[in-house]
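Engineer: Sequence first, then the predicted structure:
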Amino acid sequence: MSLRVIQFSTGNVGRHALRSIIRRPGLELVGVHANSPGKVGRDAAELCGLDTATGVVATDDVDALVALKADCVVYTSQAESRPDAALREITAFLAAGTNVVGTSLVWLIYPPHADAWLREPIEAACETGGTTMYVNGIDPGFSGDLLPLAALSLSERADEILVQEICDYGSYDDAEFTGASFGFGTTPDRVPPLFLPGVLASIWGGPVRLLADRLGVVVDELRERHEAWTATQTIDCTMMTVAPGEVAAVRFAVEGVVGGRAAIIMEHVNRLTSAAAPDWPTPPGGRPGVHRVVIKGVPGVEINTHVGDEYTDHNEAGVIATAAKAVNAIPAVCAAPPGLTHLSALPVAQVQGLMP
C-alpha cells in the first residue's frame, strides 16, 4: 500500500520534492500547500514542471491539509525567519497523526541540541499523534552527519574532524534569503543575521554534538568565527550584483572544543564567482563546489563529495539533493517510533531513488 504524502511549499526545495513524490513508486500525493496566490488552484504537476496532471491542486488552507490525515508531510517551507508560524503548522500535522520530514527548522538536525522552546512542543505533538519528525538536508545534514560518520568508519583513531562546504553561490537565485543571511552585497561593517552571536552554533552545533556523542567525547564549548571578503571590482552573477567594497565571500565556522582544542569543526567557504576570495580554500579539480570531510588521525581520511554535472548546475543540484534527503526518508520515518528523530536513529540506507 502506498504512503499518502502532502508536499508543504513549492519553492526552491519544495518543487523538487514535489516532483519526486509524484514520480516515486510507493508514494501517493494527496495534497500540496502553496503560499502564493498565483500557485493556489494549480495542479501539482504544473508547479514542478511535469506534463501529466495529477488532479491534486495547491491550496493555502492548512486545516484542510491537516484533515487529510496523510501518512507524511514533506515540510520544505522556509521556517527560520518565521519559526512560530512554522511550529504551529508542523505541530498541527503531528498531533493529527501525520509524520513530518523536513528540510527547514535546521536547529532540529540533532534534536538533543535544540532549544526547549522548539523541541518540547514538537515532542508533545508527536506523543499526541503517535508520530515522528525528522529534519535533514545536504548542509546542515549530509555533510555534517552521514559523510563524517562514513569517514570515521574507516578510522582507527580520529584526532580532528574537519567538515567543509566550499561553494560558489553565484548561480543560486536566492538573494532574498541566502544572500541576505550571508551578507552578500552589503558593506562589511553590517552584521548579517547568520553572524549574530549564537546563530552559527545553534545551526551547526547540532552536527558537532552528534559526532561527539557518537565518539563518546564531551564538547567543552562551541566557538564561532567568521570573516568577510570584499569585492575589488563589480561582480555580476545570478545571485546579485556586488559593487567594489561590498561583501562577495564569507568564511565561517563552528568549532567543537574537546580537551581545550578545536576537535570537530564545521566550516563554510562561500563566494560569489570563483574570482572572489582567491586565497581561501577552493574545491579540488576546478569544481565549483564540494562537501568535504577530512579526518586527521590514523590512517587519515578525506572524502570529497560533488553534486551536479555538465547538465545540472551545482547549486541546483544541491537543492535537488536537499529535497531527496527528505523524500528518501519518508518510509523510514513513517516506520520509526514516535518522537523527534535524527540520522543516527534511522536506517542509514535511506535510498529510494528511481532507476530508468
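Structural biologist: Yes, it's here. Residues are numbered from 1 along each chain as shown.
Engineer: hey, let's count contacts and neighbours off CA atoms from now on
Structural biologist: Noted.
Engineer: how many neighbours does the nearest residue to Thr230 once chain neighbours are set aside have?
Structural biologist: Excluding the flanking residues, the one nearest Thr230 by CA to CA, 6 or more residues apart in numbering is Val247, at 4.3 Å. Neighbour count for Val247, taken as other CA atoms under 10 Å: 26.
Engineer: also this one, for the comparison:
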Amino acid sequence: MHAGTGLTGREALGAIIDDPALELVGVAVTTPQKVGVDAGSLCGRDDVGVTATDDVDAVIALRPDCVCYCATAVRREEHAVEDIARYLRSGIDVVTISTIPLIYPPAAPQEWLDTIGSAADQGGATFYATGGEPGFISLNVPTALLAGAGRVDAYRMDLYAIQLDAQYPIWDVLHESMGFGKADGYVPARIAYGKVEADWSTVVRYVADILGLTLDGLEVDWETVLTPTDLDTAIGVVPAGTICAHRWRLAGTIDKQPIVAVQYFAAVSSAPWPSHWPDPGRLTGGMSFHISGRPGFRVDFEFDKAEIGDTVNPGVTATAMAVVNAIPAVVAAAPGIIELPLSGPSIVTRRATPRPAPATTRKQELHHG
C-alpha cells in the first residue's frame, strides 16, 4: 500500500507498480481531487484497478504487508510520525522517506523514537526510514568506502549544487530558502530554522559511530557570496550586490577539530567561486567524499542526466527507489525499528533489463566440448 503522491511519492508509486515482486493493494491521498483516481493515472501509468482514497481506515482494513509512506513531513513532522505510528499499531510494516532524522534512529529525536517504537511493539510491525540525500548516498556509500580504510584522520562529504537555478528553477524557493537575490546579511532558511542540524546531524553521528569515534559536539558554520554584477539566471536576474551562492558545514568535533563533516555549496549559474572553497572538479550537482588518512582517497558521485523526455530529477527517482527496493527486506525483518541502513544483495532493484545472451563462438564450443 502507498501513501503520498507528490513528486517523489509518484516516482515511488510507479516503481511499486512496475516491480514484479510487489503488489499494490491501496493508495492513500489527502488531496480531494485525487480521491477515486486510479493509481496508475496518478503516476503516469496505465490504470491498474486500484483507486486512491482518503479513508485511512479503509486502506488499513485491506491488511497490506507494508505501507510505503511518502507523504510530506514539511511543517507537519509530528503529524507524519503519528500517521506512521497508526499503521504500525495496526500490524503493518512501514518504509518511509518522509522522516529524515529517523534514517539513523540512534541520533533521532527521542520522542519520535518513543512513538514509533511503542507503535511497532504494539502491532508487531517493522519500521525503516531511508531516502537519497540524506539517505543511501550519505550512509550506504561511505560505509562501503570505509571498508577499504585504514587510519582515518578525518571524513568529509561535500555536496554541490552549482547551477541550482537550472536544476530547480523556482524563484520563491531559491529566493527564500537559499537567499539568492537577497541582500547581504540574509540568513538562509535552512540555517535560520535549524534544518541543517535536524536533517544532517544523523549523518555526522552515523559516520562517527561506525568509525568508533566519540564526538565532543556538533558545530555549524556558514557564509554567503555576493555577486559583483547582475547575473542572468533561469530564475531571473540576480542583482549585483546580492547573494548568489552560499556554503554551510556541519562538523562533528573532537578537541575542537572537525573530524566528521558534511558541507554544502549552492550557487546560481556563473556565480563567482571563492578561492578558499574546495575545487568541485567536474561536479555541478553531486557529492564528493573525502577520507584523510592512510590510505586517503576522494570519490566523486554524480547522477547522469535524465533520459530524453524525462523531466524528473534523477536524484528524486533514486530517493524513491531507495525506499521501494527495501520493501521485501523490511517485510522479512523482525518487528521493531531497523536502526542501521539496509544494504547488500537483498536491497537492489528487481527491474534490471535482461541482456540477450552473447553468441557462442567456435572457441567457446571447443572449450565446453
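Structural biologist: Looks like it came in fine. What you see is a predicted model; the values in this text were computed from it and never measured.
Engineer: on that earlier part again, how about the residue nearest to Thr230 of the first structure, what's its partner in the second structure?
Structural biologist: Using TM-score structural alignment as the criterion, Val247 of the first structure maps onto Ile243 of the second structure.
Engineer: same question, Ile161 of the first structure
Structural biologist: Ile161 of the first structure maps onto Tyr155 in the second structure, by TM-score structural alignment.
Engineer: For that match, grab the count of nearby residues.
Structural biologist: Count around Tyr155 of the second structure with other CA under 10 Å applied: 24.
Engineer: Is it within a helix or a strand, and which one?
Structural biologist: strand 151-161 (DSSP states H and E).
Engineer: Contacts for that strand, please.
Structural biologist: With CA atoms under 8 Å, 6 or more residues apart in numbering as the test, strand 151-161 of the second structure has contacts from 138, 258-267, 280, 283-296.
Engineer: re earlier: hmm, Thr232 and the residue nearest to Thr230 of the first structure touching each other?
Structural biologist: No: assessed by CA atoms under 8 Å, Val247 of the first structure is found out of contact with Thr232, at 9.8 Å.
Engineer: Identify each buried residue in the longest helix seen in the first structure, please.
Structural biologist: In the first structure, taking DSSP state H as the definition, the longest helix is helix 199-215. For helix 199-215 of the first structure, the buried set under the neighbour-count rule, 16 or more other CA atoms under 10 Å, comprises 200-212.
Engineer: before we move on, what about stretch 40-54 of the second structure?
Structural biologist: Buried-residue list, stretch 40-54 of the second structure, by 16+ other CA under 10 Å: 40, 42-43, 51-54.
Engineer: And for the residue nearest in space to the middle of the first structure, nearest residue in space, chain neighbours not counted?
Structural biologist: Closest residue to the average C-alpha location of the first structure: Gly137 at 3.4 Å, with CA atoms, centre = their mean. Counting by CA to CA, 6+ apart, the nearest residue to Gly137 of the first structure once its immediate chain neighbours are dropped is Thr322, at 4.3 Å.
Engineer: Would you mind finding the match for the one you found in the second structure?
Structural biologist: Match for Thr322 of the first structure (TM-score structural alignment): Thr319.
Engineer: Number of residues surrounding that match?
Structural biologist: 23.
Engineer: Assign it to helix, strand or coil.
Structural biologist: When states are read from DSSP: H, G, I helix; E, B strand; the rest coil, the local structure at Thr319 of the second structure comes out as helix.
Engineer: Enumerate every residue touching it.
Structural biologist: Contacts of Thr319 of the second structure (CA under 8 Å, 6+ apart): 8, 97, 131-133, 135.
Engineer: Show only the entries of those found in helices.
Structural biologist: Per DSSP H, the subset of those in helices is Thr8.
Engineer: Please indicate which of the contacts of Thr319 of the second structure has the highest neighbour count?
Structural biologist: Ile97 (29 neighbours).
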